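sequence and predicted structure, then a few things I'm wondering about:
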Amino acid sequence: MVTSERKPYLLDFEKPLAELENRIEQIRELATENGVDVTDQIRQLESRALELRHEIFSNLSPAQKLQLARHPRRPSTLDYIQAISDEWMELHGDRNGSDDPALVGGVGSIAGRPVVMLGHQKGRDTKDNVQRRFGMASPGGYRKAMRLMEHADRFSMPIITFIDTPGAWAGVEAEQLGQGEAIAYNLREMFRLEVPIICTVIGEGGSGGALGIGVGDRLLMFEHSVYTVASPEACASILWKDAAKAPQAAEALKITALDLKNLGILDDLLVEPIGGAHSDPLKTAAILKQALLHHLTELCQLNNSERRELRYQKFRRIGVFMELSA
């Protein structure tokens, strides 16, 4: 897992908790220096800090969950792969002259089961983010992903994808190289694959960029991740001509894991440690690994035609609604 000694990045709603925890640490240090026993006071403050943590993270708005999904210290695809796999070998290139660092993948194993894992990869700092285009994959990235998935299908290995992107790269060069076609091809071909496919939204699932590796038998989402047809900022700019109304758009778009669970789109909502995935990455990875193994066991009990039919029906049900007359 990636670690850092730098000052932790704090969101606005995290600051009261951080201030209380800093106060506790200061009192502990002063007590140690002066030989004073403040055990009872520290215990009370720690209890209050735990209560405050629960209060904050159990009442987050969709806009605040979006902030958590975009948190720069949130575990990434490579973090999860390193934490949950027994072994892992990254594979490069789309065999058409491109190797997109915004979408990574390769062959590995989980609990002794060979799998192909791939996903969007954001950077940890400005330089890394620029190199990886903030996790926004190019056409070459989606073609690389499809090459890896076809490899998995050929050798009967389950496919695990990790979704974490604001959307597909929207540069002029991406359009010249066929961004729309690359994503559409993946959507069609992922329905054809015969091996189990599990897709997990680990952070931000944005638009077609997410869907390009998002067609699967099961959709998992972490508690504070989001999945949306357009970013709240873009939605607010389109509907109200004002990006400042993004929080209102986030509410209306129904982008949270709980929203998608209630809409019947999500198959499994993964509860994060109190404080978010970045507060305890190893525990978060253990939660993900357990869920993946559970769903893999269920899916591997079905034959190929059963899985393909269930996958087809799963997506046919999305968006179906009934109007009741007066």
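Structure's in. What do you need? Residues are numbered from 1 along each chain as shown.

alpha carbons only for contacts and neighbour counts from here, please
Fine.

just the strands from the stretch 1-150 of the chain, written as ranges.
87-90, 103-110, 113-120 (DSSP state E, counting those that start in this stretch).

closest to residue 251 out of those?
Of all the strands of the stretch 1-150 of the chain, strand 113-120 sits nearest to residue 251, with 25.2 Å by Cα to Cα.

got the angle between that closest one and strand 103-110?
Between strand 113-120 and strand 103-110, the angle formed by their directions is 160 degrees, by axes from the mean of the first three to the mean of the last three Cα atoms, to 10 degrees.

strand 113-120 packs against which elements?
helix 77-84, strand 103-110, helix 139-154, strand 159-165 (3 or more Cα pairs under 8 Å, 6 or more residues apart in numbering; DSSP states H and E).

tell me the most buried of those?
strand 159-165 (a mean of 28; mean count of other Cα atoms under 10 Å).

which elements pack onto that strand?
Using 3+ Cα pairs under 8 Å, 6+ apart, strand 159-165 sits against strand 113-120, strand 197-206, helix 207-211.

ranking these by burial, who's on top?
Taking mean count of other Cα under 10 Å, strand 197-206 is the most buried of the helices and strands packed on strand 159-165, at a mean of 27.

which residues sit against that strand?
Under the contact criterion Cα atoms under 8 Å, 6 or more residues apart in numbering, strand 197-206 has outside partners 66, 68-70, 74-77, 158-168, 213-222, 224-231, 292, 295-296.

please compare the first structure with the one that follows:
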Amino acid sequence: MEYLDFELPIKELEEQYQKACAIGQESEVDVTATCKQIEKRLNETKKDIYKNLTAWQRVQLSRHPNRPYTLDYINAICGSTFLELHGDRNVKDDKAMIGGLGKIGDQSFMFVGQQKGYNTKTRQYRNFGMANPEGYRKALRLMKSAEKFGIPVVTFVDTPGAYPGLEAEERGQGEAIARNILEMTRLKVPIIVVIIGEGASGGALGIGVGDKVLMLENTWYSVISPESCSSILWRSWEFKEKAAEALKLTAKDMKKQKLIDEIVKEPLGGAHSDRDKTFETVKNSIVEAYDEFKNLSPKELIDKRMEKYSSMGVFKG
């Protein structure tokens, strides 16, 4: 288990608890009362820390190395029914963007999402979750296939941004993302977006247009990362915490601004602290969201979606 800086008091108490329990097992000393006392302090410390998280601390939690990624959610939700589909039929298969068909109960869904790696080797293989233009074109191809067969779309957003390399720009990174946004606004099937980690910049928007946008509690969604914002405004990464607060990028801020529809509660300690519970909560949220839109006609769906996004950013003087 890896701990973030602000989680160190929890680490200390957990180590004390384990030592106390070990003493009880290895000797005849009764340490039950001590263990209960440490456990009580541990629970109180956890509640106190996670109840008062700053914007930057939520950003850190969204990047936690043990946090579940897109394929973890899909495999847990769909099991053996998931069939991954590859390639954009133009350039190549982008490993940072994955997608395919899967079932929740008897209902088929087209799943699309950014996939990060678990270690150095897989992170390079997945390009750190940063998709190239062919990744967004693959996503669009899959969404268009879903539309053809009347299958709802679920997207999982978790990216530090679209890949900013020279070759990505040469192949039309901006156009690919813009095309996805345009086509998703008029897709004739329900689209459910789930932000499961980092939702940065156009990289997130490329698969982020939906009838229902769900956001896990300890995730962020913004036009720019706190570090990049800090380096532009203050020419240093040292002000990333200040930038995170100013950007209003947390789930609570997004809900307040009506830029997302619902916050999905995470277990105490983050999504990685109880993966099974997180998967079950996300699965139920997807099913509930689909039930809300499944009986609408394609015209009603599109009109409602267009109205939703057209009203964003409108202020009355």
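Received it, and whenever you're ready, just let me know what you need. In this text the structure is predicted, and so the values were computed from the model without any measurement.

give me the TM-score for this pair.
Remark: TM-score between the superposed chains equals 0.98 [TM-score structural alignment, normalised by the length of the second structure]; 316 aligned residues with a Cα RMSD of 0.9 Å.

can I get the helices and strands packed on strand 113-120 of the first structure in a markdown table with distance to residue 304 of the first structure?
Converted to a markdown table, these look like this (distance: least, Cα to Cα, whole Å):
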| stretch | distance to residue 304 of the first structure |
| --- | --- |
| helix 77-84 | 26 |
| strand 103-110 | 21 |
| helix 139-154 | 11 |
| strand 159-165 | 14 |
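
and those: which comes nearest residue 175 of the first structure?
Here helix 139-154 is closest among those (Cα to Cα), at 8.4 Å.

what about the helices in the stretch 201-317 of the second structure?
Remark: helices assigned in the stretch 201-317 of the second structure by DSSP state H, counting those that start in this stretch are 201-205, 226-233, 240-247, 251-256, 275-293, 298-310.

so which of the ones you listed is nearest residue 27 of the second structure?
helix 275-293 (34.4 Å).

average gap between the closest one and the first structure?
Aligned to the first structure and superposed, helix 275-293 of the second structure gives a mean residue distance of 0.6 Å (mean Cα distance after the TM-score superposition for the first structure).

so that helix matches what in the first structure?
Aligned using TM-score structural alignment, helix 275-293 of the second structure spans residues 281-299 in the first structure.

mind listing what's buried in the matching stretch?
281-282, 284-285, 287-289, 292, 295-296, 299 (16 or more other Cα atoms under 10 Å).

what do you get for stretch 267-284 of the first structure?
Within stretch 267-284 of the first structure, the residues scored as buried using 16+ other Cα under 10 Å are 268-278, 281-282, 284.

mind putting the helices of the stretch 201-317 of the second structure in a markdown table, distance to residue 37 of the second structure included?
Formatted as a markdown table, the helices of the stretch 201-317 of the second structure follow (distance: least, Cα to Cα, whole Å):
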| stretch | distance to residue 37 of the second structure |
| --- | --- |
| helix 201-205 | 45 |
| helix 226-233 | 39 |
| helix 240-247 | 34 |
| helix 251-256 | 34 |
| helix 275-293 | 26 |
| helix 298-310 | 51 |
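
quick check: which of those is nearest to residue 184 of the second structure?
By Cα to Cα (comparing all of the helices of the stretch 201-317 of the second structure), the closest turns out to be helix 298-310, at 9.4 Å.

which residue in the second structure lines up with residue 48 of the first structure?
Per TM-score structural alignment, residue 48 of the first structure is aligned with residue 41.

where does stretch 233-250 of the first structure end up in the second structure?
Residue span in the second structure matched to stretch 233-250 of the first structure, by TM-score structural alignment: 227-244.

now tell me what touches that stretch from outside.
Contacts for stretch 227-244 of the second structure (Cα under 8 Å, 6+ apart): 55-56, 225-226.

quick revisit: quick check: which of the helices and strands packed on strand 159-165 of the first structure is nearest to residue 40 of the first structure?
strand 197-206 (38.9 Å).

what range in the first structure matches stretch 200-210 of the second structure?
Under TM-score structural alignment, the match for stretch 200-210 of the second structure is residues 206-216.

buried residues, the match of stretch 233-250 of the first structure. List them.
Residues 227, 229-230, 237, 239-241, 243-244 are the ones in stretch 227-244 of the second structure that count as buried (16+ other Cα under 10 Å).
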